[in-house]
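**Student:** Below are the sequence and a predicted model; questions follow.
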Amino acid sequence: MTLATTITIIAIAFIISALLALPLIPMLRRLKFGQSIREEGPQAHQKKAGTPTMGGIIFILSIVVTALALGWMNGLLTTQTVVLLLVLAGFGLIGFLDDFIKVVLKRNLGLTSLQKLIGQIVIAVVSYLLLRLGPFETTVGLPFTSFEIDLGPFYVLFLIFWLVGFSNAVNLTDGLDGLVAGTSSIAFAAFGVLGLVYGQEDLSLVAFSVTGALLGFLLFNANPAKIFMGDTGSLALGGILAMLSVLMKQELLLLLVGIVFVIETLSVILQVISFKTTGKRIFKMSPIHHHFELSGWSEWKVVIVFWTAALAAALIAVLPEVI
């Protein structure tokens, strides 16, 4: 895959996202598909109430169209690309149902945690079975080393944990305008480059499609956001990102590439453990991006710092493989 092809993939996905957003945002506003803001969240966020949500539909459609069209044209439609798009659509559907129940049916809790978990497990298992139809390694390797361990039949349990964990990690991170769209576009670009290095052009095609689609969405999601991705987008992104790391056999490298998502999740876990065991909170509010907001940082400053951290982590992960 040449540099020109890579740029073309990103550009096409970018344009499709931007064009889809133009009519969809006012349509969602007319339908009153607006985001409700938690009262216990930062007070500065109350002004965002009513901003159209479920915008993940925009980049999901862009990714699917770009990957299928260019994959077919370039002979890159493989079982792996199909599985990636299946995870994207499946996790996106779970998020869409959750958003629909909360926004349209006005039931604040949306899908229950158990309902979402069952849906995520089903998608993970179906993906695993599809992959096992062909040659599929059940090993997990330690990044930057030759050490690896074969999980054998237990790999399916790891896959479930990985997809569920990262889909929810990205979902937790989605609390500031442009935060997830920016950090995710960096992560997918990193895996796109790794795919080229490893000769997995089919995976690079999907990764760069996601990058372009997210950048197109970011035009409307950056502060002040005109649309939010909702669970529709965040669950889909986390699921496909985790699956991408699995197919590249760089599962644990995702802990570095997705360091922002990992830290956000750890901040929530630590906050809960601390409060339940000592009655005290470690952070002013979790996830940790809210802690910085309540410490006096502007929303833009938090987002830029987190984007920078994501970029630094991606470079650390990719450069040893490229050089």
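**Tutor:** Great, that's in hand. Residues are numbered from 1 along each chain as shown.
**Student:** From now on I want contacts and neighbour counts done on CA atoms only, so please keep to that.
**Tutor:** Will do.
**Student:** residue boundaries of the helices in the stretch 201-323 of the chain?
**Tutor:** Per DSSP state H, counting those that start in this stretch, the stretch 201-323 of the chain carries helices over the ranges 201-221, 230-247, 254-257, 259-278, 288-294, 299-322.
**Student:** Second structure follows, compare the two:
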Amino acid sequence: MVEGIGFFVFSLLLVALLIPVVIRFSFLLGLYDEADGDRKDHGRNISRLGGLAVFAGLMTSVLLFTDLKTDLNMVFALASFILLFTLGLNDDVCGTGPLLKIAVQLVSAIILISAGWCQEPGWIGLLKIFLFVLLCNAFNLIDGLDGLAGTLGLFVNLFFGILLFLGEDHSYGGIALMLSGSLAGFLLFNYAPARIFMGDAMAMLTGLISGLMALRFIKLADGGGISFLYSDSAMAVALAVLIVPVFDCLRVFLIRLLHRRSPFSGDRNHIHHRLKQMGYTDGTVVFRLLIFNISMVVMTLFLQHLGNFTLIILLFSICVFSNGLLTFMIRKTADKNYRLRDVLLRDTLNIGRN
């Protein structure tokens, strides 16, 4: 574990040194994010190339401390990381359409699982591809508030990294801890008021790597590699760790489709936007969502004897109830005639709206 701590600290320090360089570089070339007065809250131009420093910190650590010769799958993983990051960087600089994003996310996911593709049933491979694409978009969608995507990415990969290390999966556990350290270095400059943004490049890659670590964690736990975990609850524990970005992404996409809009159209209906409507500051929103996420993990660990099916139903039920309560509180403040049933009929199914 001392080795893992070293990975974390090295990545953190490297990214913390690189961020000021990226900020100066961004403004020299005019590559910054402008406030649009609609979906963006910042009142000044801010560099959107923070992903460059995070990616450099991650890849430098991986190349220095990981033995790529002993694991062919690791080479596939790095190829997938580079491809997805390149797409995201193009989006941060020039803009990219949603269809091209999805296409490259699919290719990156296929590369990531292709080394073991023939060893599994086809539907398992398709399910993994869906998971990777979902998480790429989930982390990209929550990257709309200072510190949020970085904090959740840090928590997710720190959790998986520590448990993978304890289970003797040092290669992938090391990558998770390297990413955690890189995100920690980035967050020194990203908490409100942010001096730099992560950008689509690193937000999508954080989602991809988080999905990879979740699968490694499930495989390790299913094989009895983590002594205090029940093998038939590993999937639910992994979902609990990822629950905030996963539920927010699924909820927003579903509501957009029910309202006959493109699932990729922008709006201010994400969980962080809705908590801001309640009057919370950026820092408070990040803290509350992190505590909620940790609470879901702790609850799942305590109830792991219930098994995957029951726990997954419980996790989503809590999220649906919490979301409905938040919707009711927001709408009731603006409309005294708003009723509890309107959460489902008006705001979810789009029935009865004027």
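**Tutor:** Perfect, I can see it now. As the structure is a computational prediction, the values presented were derived from the model and not from experiment.
**Student:** what's the TM between chain one and chain two?
**Tutor:** The TM-score (TM-score structural alignment, normalised by the length of the first structure) is 0.80; 284 aligned residues with a Cα RMSD of 2.5 Å.
**Student:** returning to what we had before: turn the helices of the stretch 201-323 of the first structure into a markdown table, including mean neighbour count and distance to residue 51 of the first structure.
**Tutor:** Converted to a markdown table, those look like this (neighbours: other Cα atoms under 10 Å; distance: least, Cα to Cα, whole Å):
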| stretch | mean neighbour count | distance to residue 51 of the first structure |
| --- | --- | --- |
| helix 201-221 | 28 | 10 |
| helix 230-247 | 28 | 11 |
| helix 254-257 | 22 | 30 |
| helix 259-278 | 17 | 24 |
| helix 288-294 | 20 | 19 |
| helix 299-322 | 17 | 16 |
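**Student:** Please name the residues that touch the aligned residue in the second structure for residue 59 of the first structure.
**Tutor:** In the second structure, residue 59 of the first structure lines up with residue 54, judged by TM-score structural alignment. Neighbouring residues of residue 54 of the second structure by Cα atoms under 8 Å, 6 or more residues apart in numbering: 15, 179, 182-183, 185-186, 202.
**Student:** Then residue 219 of the first structure?
**Tutor:** The contact partners of residue 219 of the first structure, taken as Cα under 8 Å, 6+ apart, are residue 18.
**Student:** about what we covered before: what about the helices of the stretch 201-323 of the first structure, which gets the closest to residue 34 of the first structure?
**Tutor:** Closest of these to residue 34 of the first structure is helix 230-247, at 10.2 Å (criterion: Cα to Cα).
**Student:** name the helices or strands packed onto that closest one?
**Tutor:** Under the contact criterion of 3 or more Cα pairs under 8 Å, 6 or more residues apart in numbering; DSSP states H and E, helix 230-247 of the first structure touches helix 56-74, helix 79-103, helix 155-173, helix 179-197, helix 201-221.
**Student:** residues in the second structure aligned with the fourth one?
**Tutor:** Put plainly, it is helix 179-197 of the first structure. Going by TM-score structural alignment: helix 179-197 of the first structure matches residues 148-166.
**Student:** residues in contact with the matching stretch?
**Tutor:** 1, 4, 139-140, 142-143, 170, 172-177, 179-181, 183-184, 186-187, 198, 203, 206-207, 210, 213-214, 216-217, 220, 226, 241-242, 286, 290.
**Student:** Report the mean deviation for that stretch after fitting onto the first structure.
**Tutor:** Taken over the aligned residues, the distance from stretch 148-166 of the second structure to the first structure averages 1.0 Å (mean Cα distance after the TM-score superposition for the first structure).
**Student:** Pipe the helices of the stretch 201-323 of the first structure into JSON lines and attach distance to residue 41 of the first structure per row.
**Tutor:** Shown next, in JSON lines, are the helices of the stretch 201-323 of the first structure (distance: least, Cα to Cα, whole Å):
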{"stretch": "helix 201-221", "distance to residue 41 of the first structure": "19"}
{"stretch": "helix 230-247", "distance to residue 41 of the first structure": "16"}
{"stretch": "helix 254-257", "distance to residue 41 of the first structure": "27"}
{"stretch": "helix 259-278", "distance to residue 41 of the first structure": "14"}
{"stretch": "helix 288-294", "distance to residue 41 of the first structure": "8"}
{"stretch": "helix 299-322", "distance to residue 41 of the first structure": "13"}
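**Student:** Could you check how far the aligned partner of residue 258 of the first structure in the second structure is from residue 29 of the second structure?
**Tutor:** Alignment note: residue 258 of the first structure maps to residue 242 in the second structure; criterion TM-score structural alignment. Between residue 242 of the second structure and residue 29 of the second structure the distance is 36 Å, computed by Cα to Cα, to the nearest Å.
**Student:** higher neighbour count, the two?
**Tutor:** Taking other Cα atoms under 10 Å, residue 242 of the second structure and residue 29 do not tie; residue 242 has more neighbours (26 against 8).
**Student:** roughly how far apart are the more buried one and residue 211 of the second structure?
**Tutor:** Residue 242 of the second structure is 9 Å from residue 211 of the second structure, where distance means Cα to Cα.
**Student:** same question, residue 179 of the second structure
**Tutor:** Going from residue 179 of the second structure to residue 211 of the second structure by Cα to Cα gives 13 Å.
**Student:** wait, residue 286 of the first structure sits on residue 272?
**Tutor:** No. Using Cα atoms under 8 Å, residue 286 of the first structure is not in contact with residue 272, being 9.1 Å away.
**Student:** Find the residues that touch each one of the two.
**Tutor:** Going by Cα under 8 Å, 6+ apart, no residue sits against residue 286 of the first structure while also sitting against residue 272.
**Student:** Could you count how many residues lie near residue 110 of the first structure?
**Tutor:** 19.
**Student:** my bad, should have said residue 72 of the first structure
**Tutor:** Count around residue 72 of the first structure with other Cα under 10 Å applied: 12.
**Student:** Now do it against residue 245 of the first structure, distance only.
**Tutor:** 23 Å.
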